[in-house]
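Colleague: Model the structure of this input:
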Amino acid sequence: MLGAIGVVYGDIGTSPLYAMKESFIGPHPMAVDRLHIFGVLSLIFWSLMLIVTVKYVAVAMRADNRGEGGSLALLALISRSLPGRKWTASLVTMGVLATCLFYGDAMITPAISVLSAVEGLTIVHASLEPLVIPISIAILVGLFLIQARGTARVGAMFGPIVMIYFATLAALGMHNIVQHPDILTALSPSWAIEFFFYNPKLAFLAMGSVFLAVTGAETLYADMGHFGRRAIGFSWLGLVYPCLMLNYLGQGALLLGNPAAVENPFYLMAPDWARLPLVGIATLATIIASQAVISGAFSVTHQAVQLGFLPRLKTLHTSAKAAGQIYIPAINWTLLVMVIVLVLGFQKSTNLASAYGIAVTGTMLITTVMLAFLVFQVWNWNRIVAALVIGTFALVDGVYFASNITKIPDGGWFPLVVAAVSFTILTTWATGRALMRKSLEESSVPLQVFVKSAASAFRARGTAVFMSSTADGIPSALLHNLKHNQVVHERVIILTVKVEGVPHIDPENRIETNDVGSGFFRVILHYGFMEEADIPGDLARVTDAGGPFNMMTTSFFLGRQKLIATKEKPGMALWRERLFAWMLKSSESAMEFFRLPINRVIELGSQVQI
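Modeller: Next up, the predicted model:
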């Protein structure tokens, strides 16, 4: 529970810094009076109840893929349970789109969180305002710089710091609630209903800002594999939810007595002497929230690479004990550049709030659609119960998504542009790989035919391992080796790495071997989409493919294809073929990705048209 509080709830825990303020002075300002204060608080309470408690904790977290959660894990779970259905392609598209929307969220969260915390300096003293941007950028640059060193040691402090932060939220809230105890009646849904009846249009538009209180909820599901469903659920119900609501109610009580405090109710809840320390603890909390999102971006990218939606990217392990702690330089520096652009471009957290929300609501709406497939087709719930549950989720998510769409002109376009670019990259790579594999298969020959034709070739001593992207046919490197070198090794291993639709594979199910005859063996190594491939380590466990492996007498042959974009074949648009060719050229070498011994690798190149 302590670990879950430190990592999972950093994002949603920092929402009180800006959610209440933006509801009143955001893109659609409204009067700071009793009806609107109570209406907003009622919407926040019941949104957290329906979206976080019911949808994610009670329902979505039951949809685990062998303990793992998140959009790609849910996609893999449904695809494995219902293979070959006509709507599988649409489901894959939705899962990829949810992943792309997450990248937009991963850029905005560090920027708005750190900015909103550092802006507390202006409440301490107005003369400190010029320092807000430089300090925010310095904190963010420092945060991204430490990623390469790993966050294991820093992570050990996350839980206690966030615990102190949540205790501070609760204490500030209770201090102000005592002044206006009638604010507790805002928990009644009647206030939200009255708000909508009084001014339906304004209430609908206000939901775009109210939703800021819910951002970070999807992290509960995505991080389920790290802490478990029970730890996340108990910590939400027992600590996080009560502390958040106490703080929101405290902000509402403050506004009842002092409407002018709407400029920054979070910091103005505290007495003058406590505001500077509050800036410090809030800044630490936002750094932790940002760290969780950055780590999530690394994890999601790794899953996308393993599932074939992104090229191989250089991935470094920052912990000898925890396999999930990884660092991907390309993602780290891209996020840093985009976060700095956001801070310099939007300047204030109020401006960034308009860009925040649409990506999260889109992800939540997609999750609801995928859950619908799960409860109707896989779990086979009672139709009426399933329709009521999914219908409620769809209504809430749909209204919030529609409200956030109104923020597109004010900055909501940014995460949509990021998602569109990411979606183009992921689908181009997946489609290009499929086309290239098809092109290579056209020139391939059946393994049995090749074994017979190679019988007369000279057999060199040692073992040759040829990497093959498919478990059928002959890899191009093997064909080129025989064609140009006129030689075949005594033992030939055709090796395929196959990533399954589950997070992890049991060690006893890792290796699959097949003796083809004449010294040829086909070996398939199965991995989960959250695992790292370690080919030398796993080959050392193979005993039924012509004997044990000695790395000093084993050569690894890799095929490196140079793609030629052309209009001659009906594949992708020419610009997408060129994009795929650039991605193929820029991808990390299979030698490094699969941890092959550097001095035992031979690459054979060929040209391919798609």
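Colleague: going forward, measure contacts and count neighbours with C-alpha atoms only.
Modeller: OK.
Colleague: Excluding covalently adjacent residues, which one is nearest to F414?
Modeller: Leaving aside its sequence neighbours, F414 sits nearest to A355 (CA to CA, 6 or more residues apart in numbering; 6.4 Å).
Colleague: which residues touch that neighbour?
Modeller: Neighbouring residues of A355 by CA atoms under 8 Å, 6 or more residues apart in numbering: I108, K407, I408, D410, G411, G412, W413, F414, P415.
Colleague: To compare with the earlier structure, here is another sequence to fold:
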Amino acid sequence: MFSVTDVPVPAACAILICLFTLQHYGTHKIGFIFAPVVIIWLLFISGVGLYNIIHWNYHIIHAFSPEYMYRFIRNIDIKSWRSLGSILLCIAGSEAMFADLGHFSKKSIKITFIFFIYPALILCYTGQAAFISKNWSSHGQVTYLGQSIPKSFHHVFTVLSLLTSAVGSQATITATFSIINQCLALGCFPRVKVIHTSNRIHGQVYIPDINWVLMFLSLAITIGFQDIRLIGNATGLAIISSMLVTTCLMSLVVALYWEKNLSASACFLFIFGSIEAMYLSACLLNFHRGAWYLVVLLAITMISMLAWHYGTMKKYEFDLQNRVSMDWLTDISPTLGVARVPGIGFIYTDIVTGIPAFFSHFITNLLAFHQVLIFVSFKSVPVPHVPPSKRYLIGRLGPKEYRVYRCIVRYGYCDRIRDTDDFENELICTTGEFISMEEHDCEVLRSPEGKMIVIGTPTQEGKTLIPIDETSSNLTSIVDYNEMQRTQLGGTYGGSHPPMKRKKVRFLLPPESPMMQASVREELQELVDARESGTAYFLGQSHLSVRDGSNILKKFLIMIYVFLDKNCREPLVALNIPHAALVEVGMVYSI
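Modeller: Below is the predicted model of the structure:
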């Protein structure tokens, strides 16, 4: 047995390196062994706990009486108060119980926890208490679980504890990936590469950058502290901080979302918040005993996320204040002799009304734009998933003859922004559906620029435009070649999928039908012709600068945002936009 001060650091580091190195294979390939390992472990500690209760002190069940809790509080001193922080290690992991909702349903988590995990833990800790009552050591051990195991089962305990530790660590890592992915959807975290590791389970993701950062921090903590007590103090502070924040947010949910009265929300916050605040104060007493590093990491992470969110919102506000209306575009075209060139232009922007400043800047300098324009905006909605039938909102900007459209793509915080590599082809199909449905009764949402039609993801049946796959193993376009060359030479910008040629698709109109008006068919034909002429993608390349006289806090946050923006994943990579067809328009944003 290792003592507290003789932690097997090399073995722990080796296990950590192996665990993080295997993450890119995805949990679905090894996940089938997780459930048996955890079930066997819970049954094992339940049996050991029951054995210890019967063998050592079955009177320990009296400890469930609230009388002993009252005695503890009444006679408490600073040493006993500090020990409350160690109690939190008994519930480590429960604060992240619902973080894996992308992998399991709420019902399965509730049933498993109530009827299996909770009884097993109660038996385990009650058994340890029975063992301690007869085998107390004044030297003080961190855990008596290993000592309470019967000698004939020590080898079984060692193997099971190692396997269960790996499974528990895997669950925490996976939960971290899921939470970061949701933060990305909400615009609260810098852009990072997200890889979906399973075709069946939508929520299983792998984030390489976060994986290696976690590995580095885990190794640094293991090598730096080399004492499980210091790590335990930090873990206790992390658990109670998470619980207290969740309680505060839950009180807002009770008042605002559930529409309960303020007294119910206040009672909830007081009852649960006071208990958690008591444990938090106990954990803060261990600040100098290892918990300090957690506060440092928390501060760095929180400041980075706040700076990113602040910079993103300021850019959005700048775009809103400097946007121009569609009337400006219709007025400037005949005045300055703006030319319409063949092809389709996809303009990616965050605003959902008006024309973004970077595109008006582009037009006034080049005096030309494509014969078909589609303004594309991605908007997160406060639901986990948006059904495919409600995915797209399509509307028209200006007169029909201008062929300018707006597409708002809605997604939930658990959805991937681009679910397919044929995203632009889907946009063309949905735009065709909009053109054919515009004059009919359908689900309509009103916007300041006119009506917008709700259109789902195109299906094989009932398409207005018929896609024809022309991908050939012997034919590669210039865009395909540049994409493959970029993937080979610029690995740091690699996408979420292995190198592959972009799918070559052309569109055909359906056979003539008396149900389709001539004007609709003419507009659809122009859309198809524009697609055949080529596609261009427009992105705004912003450069933030702080106005003179701004306060220090604002300058500090913008400085951090600029640093993160320069070192995170580029937007064109996140949107899977080919370099050969990209047009970036640079602008200086004065914040």
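Colleague: quick one on the thing from earlier: just put the contacts of A355 of structure 1 in JSON lines and tack on distance to L365 of structure 1 and neighbour count.
Modeller: Compiled in JSON lines, these are given as follows (distance: CA to CA, whole Å; neighbours: other CA atoms under 10 Å):
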{"residue": "I108", "distance to L365 of structure 1": "19", "neighbour count": "26"}
{"residue": "K407", "distance to L365 of structure 1": "17", "neighbour count": "22"}
{"residue": "I408", "distance to L365 of structure 1": "17", "neighbour count": "16"}
{"residue": "D410", "distance to L365 of structure 1": "22", "neighbour count": "14"}
{"residue": "G411", "distance to L365 of structure 1": "20", "neighbour count": "17"}
{"residue": "G412", "distance to L365 of structure 1": "16", "neighbour count": "21"}
{"residue": "W413", "distance to L365 of structure 1": "18", "neighbour count": "18"}
{"residue": "F414", "distance to L365 of structure 1": "19", "neighbour count": "23"}
{"residue": "P415", "distance to L365 of structure 1": "15", "neighbour count": "26"}
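Colleague: okay, the residues you listed in CSV with secondary structure next?
Modeller: Formatted as CSV, the contacts of A355 of structure 1 follow (DSSP: H, G, I helix; E, B strand; the rest coil):
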residue, secondary structure
I108, helix
K407, coil
I408, helix
D410, helix
G411, coil
G412, coil
W413, helix
F414, helix
P415, helix
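Colleague: Closest one of the residues you listed to S71 of structure 1?
Modeller: P415 (17.5 Å; CA to CA).
Colleague: hang on, isn't that closest one packed against A98?
Modeller: No: applying CA atoms under 8 Å as the test, P415 of structure 1 and A98 come out as separate, 11.8 Å apart.
Colleague: so where's the longest strand in structure 1?
Modeller: strand 487-499 (DSSP state E).
Colleague: in that strand, what counts as buried?
Modeller: V488, H489, E490, R491, V492, I493, I494, L495, T496, V497, K498, V499 (16 or more other CA atoms under 10 Å).
Colleague: Grab the nearest non-local neighbour of the first one.
Modeller: Yep, that's V488 of structure 1 we're talking about. V488 of structure 1 sits nearest to R459 (CA to CA, 6+ apart), 4.9 Å away.
Colleague: What lines up with that neighbour in structure 2?
Modeller: Under the alignment (TM-score structural alignment), R459 of structure 1 pairs with R340 of structure 2.
Colleague: Quick check: its match is in a helix.
Modeller: No: R340 of structure 2: not assigned to a helix; according to three-state DSSP it is strand.
Colleague: Check whether it really touches I363, as I assumed.
Modeller: No: here R340 of structure 2 lies out of contact with I363, judged by CA under 8 Å, at a distance of 10.9 Å.
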